[in-house]
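K.L.:
Predicted model and sequence follow; I will ask about them next.
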Amino acid sequence: MLSGAVVDNSAFQYPFWFSLTWGKISQNFRVPVAIDGKVYCDIYFQVIKSGRVIESRIANPSGIAQFDKACLEAVERSAPFPPLPRDFLDEIIGITITFTN
C-alpha cells in the first residue's frame, strides 16, 4: 500500500497527475511475503516530461529484501507514467514514495 509521497519541487501541485500515477503503482504492488508488524520502504524515482522514468532506487529499505524489491518493481512496472503537465516548467521531477504492508 502507498502511504505517502514527497516531491523534490514544491511547485508541482497536480493532484490529478498524482492520482493517475498512484493508481498505476498501486495496481502493480503486491506484498510478496507474510510480514509481522508494520514495515516501510521509500522508493525514489525521477520522471521526465514524457512520463518516462529515468531513475528508480530504494531510498530507505525496510530491512526485508523481498518487500523492498516488490516496492521498486511496482514503480518500474508502472512506467511510463502520464506526461508531466504542460504548465509545469521543469523537465524532470523527483518523487519519493513510501510503501507499507
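P.N.:
Okay, I see it.
K.L.:
only C-alpha atoms for contact and neighbour calcs from this point on.
P.N.:
OK.
K.L.:
for Gly94, what are its contacts?
P.N.:
Remark: with contacts taken as Cα atoms under 8 Å, 6 or more residues apart in numbering, Gly94 is in contact with Val7, Asp8, Asn9, Tyr44, Phe45, Gln46, Val47.
K.L.:
correction: Gln46
P.N.:
Contacts of Gln46 by Cα under 8 Å, 6+ apart are Val53, Ile54, Glu55, Ser56, Ile92, Ile93, Gly94, Ile95.
K.L.:
repeat for Lys24
P.N.:
Ser78, Phe81 are the contacts of Lys24 under Cα under 8 Å, 6+ apart.
K.L.:
on that earlier part again, please pick the buried ones from the contacts of Gln46.
P.N.:
Buried members of the contacts of Gln46, counted by 16 or more other Cα atoms under 10 Å: Val53, Ser56, Ile92, Ile93, Gly94, Ile95.
K.L.:
What segments of this protein are helices?
P.N.:
15-27, 65-78 (DSSP state H).
K.L.:
Mean neighbour count, these: which tops it?
P.N.:
By mean neighbour count, with neighbours taken as mean count of other Cα atoms under 10 Å, helix 65-78 ranks first of the helices of the chain at a mean of 20.
K.L.:
I'd like to know which elements that helix is packed against.
P.N.:
helix 15-27, strand 40-48, strand 53-60 (3 or more Cα pairs under 8 Å, 6 or more residues apart in numbering; DSSP states H and E).
K.L.:
picking up where we left off before, would you reformat the buried ones among the contacts of Gln46 as TSV and include distance to Gln13?
P.N.:
Shown next, in TSV, are the buried ones among the contacts of Gln46 (distance: Cα to Cα, whole Å):
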residue	distance to Gln13
Val53	19
Ser56	21
Ile92	14
Ile93	12
Gly94	13
Ile95	13
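K.L.:
Below is structure B, check it against A:
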Amino acid sequence: MTSTYAVTGVLERRQTDREGALLTRCALAAFGLHALLAIAALVLPRLEPEHKPPIEYVAVQIVPAARLGVERPRPSTPPPPAPEPPKAEPKPAPPEIAPPPDTPTLREPAAAKPAPKPGPAPAATKPAPQPAAPAAEPEVQGSERGSTNALALGAAVAGLDNPDFVYGYYVDQMLSMIQRNWVRPMVGSGVEATVHYRIQRDGRIVEVRIATSSGINSFDLAALRAVQSSTPLPPLPRAFREGSLGVNLIFR
C-alpha cells in the first residue's frame, strides 16, 4: 500500500509539473503575442503610405487686363524744359543827324527863246480799211465711204421735250459726240430719219427708237447706232432740275 501511495504521489507531481510547464509556456506565448501586436501597432502605420486628400483642379480663364478695367502704368513724360531767360533787346542805334542842306545859289534867268512859228497843218489821215466780214462757216460734215452729207450742227435737233432747257453748250457737246459716230450709208440725197432718245441725269442714253423712218433700213440702223455708240454723254447741267431730257434728232 505504501508503495502504491508513493507511485501515485510521484505521478501527481509529474502531472503538476507538466501542467505548470504548460501554463508557463502558454503565458510566455501570450506575452510574446501581445508584444508582437504592440510592435506591429507601432511599426505598421509607418510602413503604410499616408492617405493624402485628392487634389481638386479648378479651370481658370485668363482675362486681359483691358477687359477688367485695370489701368496700365502710363509712360512717364519727361518734365518740360525750363524756359529760356528772355534775351535782352538790342538797344536802338542813335539817330543819324543829317547835315544841313546846302543853300542853293541864285542864277540869273536865261533869256526867253522866241516861240516857233506855226508850220503847215498836217494832212488828214485816211481811215484804215475795215476787214471784210468773214464768210459764213459751212456746216460741219462727216465723211465716211465717200459720203458728203452728215449731221448738221444747230439744225439737227428737231425738238426737246422740255422747253426750259436753255443750255446751248450742252446741245453742242451732244451733237459733236454723236457726229463722230455717224456713218452715213451710200444712199441718195434728201434722205432723213428722226431718232428719239432720252438722256438720264448721269448722261446715259436710253429709250432709243426711230420716231420718223427714212424708208431705208440701212439708213435707220446707222442713225440708231450713232446715238447708241455715243453713250454716255456728259451729265446734264446741275442747274437743270429735271431727272432726264428727251431729244428728237434728225439725221440727213
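P.N.:
Good, I have the coordinates. Every value quoted in this text rests on a predicted model; they were computed, and no experiment measured them.
K.L.:
where does the TM-score land?
P.N.:
Overall, the chain-to-chain superposition scores 0.94 on the TM-score scale (TM-score structural alignment, normalised by the length of structure 1); 99 aligned residues with a Cα RMSD of 0.9 Å.
K.L.:
circling back: mapped onto structure 2, which of the contacts of Gly94 of structure 1 hold?
P.N.:
Shared with structure 2 under both residues aligned by TM-score structural alignment, their matches' Cα atoms under 8 Å, the contacts from those are Val7, Asp8, Asn9, Tyr44, Phe45, Gln46, Val47.
K.L.:
For the residue lying closest to the first one once chain neighbours are set aside, list the residues it contacts.
P.N.:
It refers to Val7 of structure 1. Of all residues not flanking Val7 of structure 1 in the chain, Ile95 sits nearest, at 4.4 Å (Cα to Cα, 6 or more residues apart in numbering). Applying Cα under 8 Å, 6+ apart to Ile95 of structure 1 gives the contacts Ala5, Val6, Val7, Asp8, Tyr44, Phe45, Gln46.
K.L.:
And Ile95 of structure 1? What does it align with in structure 2?
P.N.:
With the correspondence set by TM-score structural alignment, Ile95 of structure 1 lines up against Val247 in structure 2.
K.L.:
separation between whatever residue of structure 2 lines up with Ala74 of structure 1 and Leu175 of structure 2?
P.N.:
Per TM-score structural alignment, the equivalent position to Ala74 of structure 1 in structure 2 is Ala226. For Ala226 of structure 2, the distance to Leu175 of structure 2 equals 10 Å [Cα to Cα, to the nearest Å].
K.L.:
Kindly report the same for Leu151 of structure 2.
P.N.:
8 Å.
K.L.:
for the helices and strands packed on helix 65-78 of structure 1, which one sits closest to Asp68 of structure 1?
P.N.:
Asp68 of structure 1 lies closest to strand 40-48 among the helices and strands packed on helix 65-78 of structure 1, at 6.2 Å (Cα to Cα).
K.L.:
What range does the closest one cover in structure 2?
P.N.:
Counting by TM-score structural alignment, strand 40-48 of structure 1 corresponds to residues 192-200.
K.L.:
Just give me the neighbour total for the nearest residue to Ile97 of structure 1 once chain neighbours are set aside.
P.N.:
Leaving aside its sequence neighbours, Ile97 of structure 1 sits nearest to Ala5 (Cα to Cα, 6+ apart; 4.2 Å). Other residues near Ala5 of structure 1 come to 15 when the count uses other Cα atoms under 10 Å.
K.L.:
Quick check: Ala5 of structure 1 vs Phe18 of structure 1, distance?
P.N.:
9 Å.
K.L.:
For my notes, please list the kept ones among the contacts of Gly94 of structure 1 in JSON lines and give distance to Asn60 of structure 1 for each entry.
P.N.:
Listed next are the kept ones among the contacts of Gly94 of structure 1 as JSON lines, based on distance: Cα to Cα, whole Å:
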{"residue": "Val7", "distance to Asn60 of structure 1": "15"}
{"residue": "Asp8", "distance to Asn60 of structure 1": "16"}
{"residue": "Asn9", "distance to Asn60 of structure 1": "20"}
{"residue": "Tyr44", "distance to Asn60 of structure 1": "9"}
{"residue": "Phe45", "distance to Asn60 of structure 1": "12"}
{"residue": "Gln46", "distance to Asn60 of structure 1": "16"}
{"residue": "Val47", "distance to Asn60 of structure 1": "19"}
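K.L.:
What residue in structure 2 is paired with Thr21 of structure 1?
P.N.:
For Thr21 of structure 1, the residue aligned by TM-score structural alignment is Met174.
K.L.:
My read is that its match contacts Pro235, right?
P.N.:
No: checked against Cα atoms under 8 Å, the pair Met174 of structure 2 and Pro235 is beyond contact range at 10.5 Å.
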